[in-house]
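Asks: coords below, sequence missing:
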């Protein structure tokens, strides 16, 4: 089948949305997006949507278990993975996404900390729903979009499954071997259905393409030389027209603390390294428990009810260091501390590290009325309530770095869909956000100004709108457009903990403009073609905010960051073509191109490129899958990251990215009643520095990317 040249040119001039549907049109409508709050089919949503189903996940698991890498492989407007415990700088369309598990927020709005990407083992996930671009469907935090991990459901059959995998580096060094295992069960009785799973993973150290050990990030967190475990259970009971379901997931990831960093030299192209040496502090770790209780009813006065209560307990310990910022005169001579050096003024410095603790509670209630009075109008309405209490303290001294802060939010909403004429669906919605931040009187740490700050309870309110249209020109071609607003907050913890955020003589929480919410506008135009032999998708978008939030390193050389509030605009293209060649082959290309700028001089005009902590590189992903008659399947995929220069207001290059290409290949083979898989990541052993390291990293975080690795896995149901 030959493609039309114009369509290929249009798509290759654009950027992504991976394959969402099969070639059969009858399959399109059955794929519903639960994250839309109306359980809409993909074809009815006037936004770019990516569905990563279980089959695609299994293909990716053959080469990697890193969720950030997997999402980037299939939705390239998501930033390249940092290959670390931290996901700071991993954005969607250049802005932070709201990450959820079954609709439960995992992102930490009060103090980000960059750990929201490490809260669940991939083995627990059935599919991933990604809604691209700012929206207010689930409230706080969705400035770049929504990434919702949908966990597995009971199959109805009594079934067990075990899986094992081993990953080896190219040099076959024993300390670089990683392995993992998981066990799951599913079944039901007359009264109860259930599914449960446990997993364990042990990561060795990582090696680059030159067989050199990759440097460790002992502060923000390191995934190499680590262990993780996950416990997941979901219980459900079906009534005549309703269902009650409980989900609990507990995830724990701990670095072993056996390696220390060797500082690199970015200017002279010397990467940050690692040496085997026990860390003199508690190694970085993540502990997260997510709980959700959901009740649904199919017919309450002709409407559907969806009610969810949720809780998340999050604790992240960051690695330590010997920093003057954490010096406190009251700790001089204290037996509790370990002296590690001397400051500029002769003071004794000691090892210190921080811990981020967050507890979230929430409720989401919605009613859905379909085809009201045979009018073609569908209505969803409801209310969300959310409470987050967060504190960041010091592990050794017990001092409070970020005071205990409580964020309370209540948001009623309504969403309307109307089939105005045949094949034309209009949608619109409104959401009212009322939020209050509560902080008691506190004092910043000695190294952060030693300032007395008066607490307060500032409140905020915003009315957010969305409107869209979807027109089905014929059974194969759809056009859509939309305007959506997203609601977010700056990293409140960074604002509160830094005395420089409060320059007034009598500083007060209530007087700080830096705590003002972020409202992001997203405008999008898109087109889909879905035919018998291929599908094609293209979307153009603009994301803008008049008062955004950007992290900027202080000029004092301390390595600390402050929050800058300024206007920013991001433009981008996403495109995808998938061709179905015969009955056995799928070939596709996904493209993402984006550019972003911010206002550097507060004149309300953007003039400076956003850096790599915000904007993803321009990227092309290619893939080819082949299925044999004997159920053997293969996949080859390539990621092309394009060179990029970042310019300031004077049109001078202040940072640059040297692009690279990685290729992965894998095969799955039926063996007895199970599946044996073999995958090779970075097949050509490309030597490269990660995107974050090149664009944002310093000498202490100038990391190479992983070299060639081979993974062998086996899964067996019984």
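Replies: Ah, there it is. Given the structure is predicted, the values throughout are model-derived calculations rather than measurements.

Asks: Going by C-alpha atoms from here, please, whenever you check contacts or count neighbours.
Replies: Will do.

Asks: tell me the contacts of residue 93?
Replies: Contacts of residue 93 were listed using Cα atoms under 8 Å, 6 or more residues apart in numbering, and they are 77, 78, 132, 133, 144, 145, 570, 572, 594, 615, 616.

Asks: Show the contacting residues for the third one.
Replies: When you say that, I think you mean residue 132. Residues near residue 132 by Cα under 8 Å, 6+ apart: 47, 48, 49, 50, 92, 93, 144, 145, 146.

Asks: again, only this time at 10 Å
Replies: 17, 47-50, 75, 77-78, 92-93, 97, 142-147, 522, 524, 541 (Cα atoms under 10 Å, 6 or more residues apart in numbering).

Asks: Kindly report the same for the fifth one.
Replies: Shown here is residue 144, whose contacts under the criterion Cα under 10 Å, 6+ apart are 78, 91-98, 131-135, 486, 520, 522, 543.

Asks: now the helices: where do they sit in the stretch 501-650 of the chain?
Replies: With DSSP state H, counting those that start in this stretch, there are no helices along the stretch 501-650 of the chain.

Asks: for it, what spans make up the strands?
Replies: With DSSP state E, counting those that start in this stretch, the ranges of strands along the stretch 501-650 of the chain come out as 518-530, 534-553, 561-581, 585-598, 608-609, 619-627, 633-641, 644-647.

Asks: closest one to residue 696 among these?
Replies: When the strands of the stretch 501-650 of the chain are compared by Cα to Cα, strand 534-553 sits nearest residue 696, at 10.0 Å.

Asks: Check which helices and strands that closest one sits against.
Replies: Applying 3 or more Cα pairs under 10 Å, 6 or more residues apart in numbering; DSSP states H and E, one finds that strand 534-553 makes contact with helix 5-12, strand 477-488, strand 518-530, strand 561-581, strand 585-598.

Asks: now with 8 Å?
Replies: Strand 534-553 is packed against helix 5-12, strand 518-530, strand 561-581, with contacts defined by 3 or more Cα pairs under 8 Å, 6 or more residues apart in numbering; DSSP states H and E.

Asks: Could you point out which of the ones you listed sits nearest residue 404?
Replies: strand 561-581 (19.0 Å).

Asks: The closest one to strand 518-530, inter-axis angle?
Replies: 10 degrees (axes from the mean of the first three to the mean of the last three Cα atoms, to 10 degrees).

Asks: how about strand 561-581: buried residues?
Replies: For strand 561-581, the neighbour count (16 or more other Cα atoms under 10 Å) marks 562-580 as buried.

Asks: just stretch 398-406 next, same as before
Replies: Residues of stretch 398-406 classed as buried by neighbour count (16+ other Cα under 10 Å): 399, 400, 401, 402, 403, 404, 405, 406.

Asks: Presented hereafter is structure B, for comparison with structure A:
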């Protein structure tokens, strides 16, 4: 007999983290993995949730979301002082970054800038699904990173929370002091609830362990960030509600510092010096000029018998400006260099139905709906030239996911998604670019057209929860991923886009793992393999000159472990480890650092001696990875540099009294002088920058 079970669903959905300051434990609830709220214990795959407790500890040290993700997510490469998430992948493949399910990544022209897209102080938690997934469609070949924003406080009509902090280099104070202030108001009045937050951050100059300023390309020195966030919600009755969320984020670096270029093959770092005379006179500030996210969501807990309904419409737009480069010169136009920017506008609609049913010892959940997305992306130059023409994509997808709980302990999940994508490109001319007066590309007139993609992807998983001491799971999932189309179009050497091979790749992901839980101990271990018949990189055919998607199949494999141990009421420990490796299957050659990062482990030790005092020590260790040989000139090229291991220690603490809290954090406590893993492996000069030296963050929080 089918019976209504919506009260349980409503209870799960209502279990929200509010905007007050006390960290709340919602680690058992997940919304990203299947588009509805569900228990993490019913998911047959690896999941990482960075909750309020973890975020609060990390934000005492740094506001850099990429560093926070690297600390808690196995496999994400270590990062330091950069706005670019280039080569920060999930399991060797690109991740889809979202805010409340709204995509921030720009897969049509992947600039690897999506991770840093909002102020972390407005984040309730971060949900990370590792491995290819068809739940959200294109761009999620490696998984999903979803920033879940805060909900309004429901315990008062008005509450206020203000945090102010300053960050500075302990190695060399000059020009390094910065300031960050975030104020949040929140409350509930009858059926209406609200939260409004304003954040302002002005960075000083970031310095390495020797006191030198970090390089400016993809840099954060002297960046000025602004964030405005609001979420308004109205409950029509116990079942129906309407919610509007808006977030605006900008972060631009406008600096008179210029780079002294190094060479990672010689161990020479790229660093910056203050030299206003050498600063390009027409250089625009780099970074997002403005990232707008608007989302309106309607929820009905029982739109018809046993069925809940969610409908949300959204709009996202961004202009992300890159650094000034002499490689983008054109002497014919009297241009010694240039800057490009990625312009992207997305608007979409998502409808999700959730039907529940019970038959004796079987509980079934069916999640189904339609996604519609219009994504318009281009890459013009700041000076008005056009590098990548406008790509106008319409994506319509239907999906069905099901979950079966058999006799409470055996869980089966299965589903499919059908994608239909049309991308229109008008006729365009490739851009003439000159590395020198005598070395220029030849512009080409290219006929546009419509590129069509269709794909059906599947997923199935099993989990057995009978014994907490050993809960095994196994899963198979697919993801459909189009190539970086913009990179192909801007480098075209043919006269018709129909001659540029742009076929979508299907990624097959296999995973097996288990969770062991005891009274004070939790351990999770997972192993995975993924295969892509088309690979994920674009190369130029030397015979035809046509840029094509890498035809050689790729395989990526690895394992991840997560451990949590609570010693007593005062002490607890968390640790992660991630190992990933990959090869081109037909040649046996290893994949470079664009896809595969060096092995990484992290350790977090937390101490709470009293209810008012907290202290945390975080350690991140990167191991060696040396898979490639030098070229004929005796140097490493591309993304094939060797990585030498290193370890970094961070420290943070806080003390609460009355309505006040004071906190302090130290990044790179021991002032380790090192090149981050990406700086070692990526030989491109924009990345040859050392990690941040000892940096102190001091702050105060007031709430009422």
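Replies: Okay, I see it. All values reported here derive from a predicted model rather than from experimental measurement.

Asks: List the ones among the contacts of residue 132 of structure 1 that fall in helices.
Replies: Secondary structure from DSSP state H places none of those in helices.

Asks: before we move on, the earlier item: tell me which of the strands of the stretch 501-650 of structure 1 lies nearest to residue 689 of structure 1.
Replies: Taking these one by one with Cα to Cα, strand 633-641 is closest: 11.7 Å.

Asks: okay, the closest one sits on what stretch of structure 2?
Replies: The aligned range for strand 633-641 of structure 1 in structure 2 is 614-622, by TM-score structural alignment.

Asks: mean shift of that stretch relative to structure 1?
Replies: By mean Cα distance after the TM-score superposition for structure 1, the fitted stretch 614-622 of structure 2 averages 0.9 Å away from its aligned residues in structure 1.

Asks: tell me how far that stretch is from the chain's mean position?
Replies: Using Cα atoms, centre = their mean, to the nearest Å, the distance from the centre of stretch 614-622 of structure 2 to the centre of the chain it belongs to is 21 Å.

Asks: Distance-wise, check residue 319 of structure 2 relative to residue 195 of structure 2.
Replies: Using Cα to Cα, to the nearest Å, residue 319 of structure 2 is found at 26 Å from residue 195 of structure 2.

Asks: higher neighbour count, those two?
Replies: Set residue 319 of structure 2 next to residue 195 and count neighbours by other Cα atoms under 10 Å: residue 195 wins out with 25 against 20.

Asks: what about residue 361 of structure 1, which SS state?
Replies: Following DSSP: H, G, I helix; E, B strand; the rest coil, residue 361 of structure 1 is assigned to strand.

Asks: what's the closest non-adjacent residue to it?
Replies: Spatial nearest neighbour of residue 361 of structure 1, chain neighbours left out: residue 311 (4.6 Å); criterion: Cα to Cα, 6 or more residues apart in numbering.

Asks: Same question for residue 348 of structure 1.
Replies: residue 342 (4.8 Å).

Asks: Give the burial count for that neighbour, as a bare number.
Replies: Taking other Cα under 10 Å as the neighbour definition, residue 342 of structure 1 ends up with a count of 14.

Asks: any idea how far residue 79 of structure 2 is from residue 69 of structure 2?
Replies: 9 Å.

Asks: hmm, back to that, corresponding residue for the residue nearest to residue 361 of structure 1 in structure 2?
Replies: Counting by TM-score structural alignment, residue 311 of structure 1 corresponds to residue 315 in structure 2.

Asks: Could you report the neighbour count for its match?
Replies: Neighbours of residue 315 of structure 2 under the rule other Cα under 10 Å: 20.

Asks: Would you mind finding the match for residue 517 of structure 1 in structure 2?
Replies: So, by TM-score structural alignment, residue 517 of structure 1 is matched to residue 504.

Asks: Tell me who's in contact with its match.
Replies: Taking Cα under 8 Å, 6+ apart as the test, what residue 504 of structure 2 contacts is 453, 480, 481, 482, 483, 534.

Asks: Just name the closest of those to residue 401 of structure 2, please.
Replies: Distance to residue 401 of structure 2, by Cα to Cα, is smallest for residue 480 among the contacts of residue 504 of structure 2, at 16.5 Å.

Asks: any idea how far that closest one lies from residue 66 of structure 2?
Replies: Taking Cα to Cα, one finds residue 480 of structure 2 at 25 Å from residue 66 of structure 2.

Asks: Look at the two and report which has more neighbours.
Replies: Counted by other Cα under 10 Å, residue 480 of structure 2 and residue 66 do not tie: residue 480 has more neighbours, with 26 against 23.

Asks: Go ahead and confirm that one touches residue 141.
Replies: Yes - between residue 480 of structure 2 and residue 141 there is a contact under Cα atoms under 8 Å: 6.8 Å.

Asks: Name the residues contacting each of these two.
Replies: Shared contacts of residue 480 of structure 2 and residue 141 (Cα under 8 Å, 6+ apart): residue 507.

Asks: now the helices: where do they sit in the stretch 101-250 of structure 1?
Replies: Under DSSP H, counting those that start in this stretch, the stretch 101-250 of structure 1 gives no helices.

Asks: For it, which segments count as strands?
Replies: Under the criterion DSSP E, counting those that start in this stretch, strands of the stretch 101-250 of structure 1 are mapped to 104-105, 125-132, 145-151, 159-169, 178-188, 193-203, 226-238, 242-255.

Asks: residues in contact with residue 80 of structure 2?
Replies: Going by Cα under 8 Å, 6+ apart, residue 80 of structure 2 touches 66, 67, 676, 691, 692.

Asks: Please repeat the previous calculation with a cut-off of 6 Å.
Replies: Contacts for residue 80 of structure 2 were tallied using Cα atoms under 6 Å, 6 or more residues apart in numbering; they are residue 691.
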